[in-house]
Structures are given as C-alpha cells and as structure tokens.
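Participant: got a predicted structure plus its sequence, pasted below:
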Amino acid sequence: MVNLKDRAQQVFGIVLMIAGFFASVNLIIMLITRASALQHGDGSIYAVAESSVMLLVAACFVWAGRKLATMAESAIYYRKQHAAAESS
C-alpha cells in the first residue's frame, strides 16, 4: 500500500520541476531579448541582471522539485520493501 502523502509529495515535486523548466525556458528567451536590447543601446543592465536572478530562482525550483520527487520515490520504495519483508 502506497502512502497517499508520499505519492502527493512525488506528484508535487514533478509539477514543480515541470513549472521550473518552463519558467527557465521563458526566462532564457527573456534574457536573450534583454541582452540584445542592451547591446543595441535600448536596454538596461538592471533588466539583464533581473532576468539572470529570476533564471537562477527558476533553476532552484527545478532542483527542489527533483529533490522532493526523489525523496518521495525513496520513501515509497522503502515502505514497499518493508511491507514485503513483514508479509514473508
């Protein structure tokens, strides 16, 4: 029997990873656009720095989601192993 809390934690971690990935892709495009505008004299270095920091935060979301999903998968695996050992 899989614990519902562990499965919900795993799903939340996967959703967090996917959201972080799509945010990262969007922020990479924004960073390129702002850097190009800066190169042509229309942009601001602060806008480029802001995009860089947001990209770092999105990467942290991907890392945290992966960590959360991996921890939940480990908990599910060990509970299944423990239940199998008890039944035999």
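Facilitator: Yes, it's here.

Participant: CA only for contacts and neighbour counts going forward, please
Facilitator: OK.

Participant: Gln10: which element?
Facilitator: In the assignment (DSSP states H and E), Gln10 maps to helix 4-39.

Participant: who does that helix touch, helix- and strand-wise?
Facilitator: helix 45-87 (3 or more C-alpha pairs under 8 Å, 6 or more residues apart in numbering; DSSP states H and E).

Participant: before we go on, here's another structure to hold up against the first:
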Amino acid sequence: MVGWVGGGLLSAFGFPIVLGIWWKRANKAGALAGMLSGSITFLVLVITQPFALVAEPIIAAPVSLVFMVVVSLLTEPPSKEIQQEVERNHTNVKDVL
C-alpha cells in the first residue's frame, strides 16, 4: 500500500516539483499538464493491471516529464519576476552549500 501511494505521488508530483524549482522555463501550464498526465497514466495502469504495482510509476513518471517539458515549451515562459525569484533562490542555495 505504501509503495502504491508513493508511486502515485511520484508520478503526479515528482517532476513538476523538481523542474519547478530548478528549470527556469517551467511554468504553471506545464506543471499542471505534468501532474494530470502522470496521475491519469498511473490510475489507468492501476485499474487495468491491479497487481503490477511496480511498473506504474516507471511508466507514469516519464509521461509526466514529457508532458511538463513539452507544454512548458509550447506556452509562454514565466514572467521575469518569477524567473528572477528562481535565480535568487538558486543563489541562496549556492551560498549555503
């Protein structure tokens, strides 16, 4: 059960969180597309193959990644203020490390 929940969370939120923090081109539309595509793919796989709990995140997480990157690139980039905030946060992380 824990693996199932963890796999679902990874599929839905893993790449949108990581790319949202580290990729300046990531935007709201891309993150939403990544979360929805990862969640839907995971749920479809769970429903159609209920005993193969290992494969769902392996398939759904890359689907989320692809959708997030493609939609982010096809839509407007984040505003300059958001990009500056991301850069400022990265600078603060470098100071700590």
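Facilitator: Sure thing, it's come through. These numbers come from a predicted model, not from an experiment.

Participant: just give the TM-score of the two.
Facilitator: TM-score of the superposed chains, computed with TM-score structural alignment, normalised by the length of the first structure, equals 0.38; 57 aligned residues with a C-alpha RMSD of 4.3 Å.

Participant: for the second structure, which segments count as helices?
Facilitator: 2-9, 15-22, 28-48, 55-74, 80-96 (DSSP state H).

Participant: tell me the angle the helix holding Gln10 of the first structure makes with helix 45-87.
Facilitator: Going by axes from the mean of the first three to the mean of the last three C-alpha atoms, to 10 degrees, helix 4-39 of the first structure is angled at 160 degrees with respect to helix 45-87.

Participant: dump the helices of the second structure to TSV, plus mean neighbour count.
Facilitator: Below are these laid out as TSV (neighbours: other C-alpha atoms under 10 Å):
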stretch	mean neighbour count
helix 2-9	15
helix 15-22	18
helix 28-48	21
helix 55-74	20
helix 80-96	12
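
Participant: is it correct that Val46 of the second structure is in contact with Pro57?
Facilitator: No. With contacts defined as C-alpha atoms under 8 Å, Val46 of the second structure does not count as touching Pro57, sitting 9.9 Å away.

Participant: noted, bye for now.
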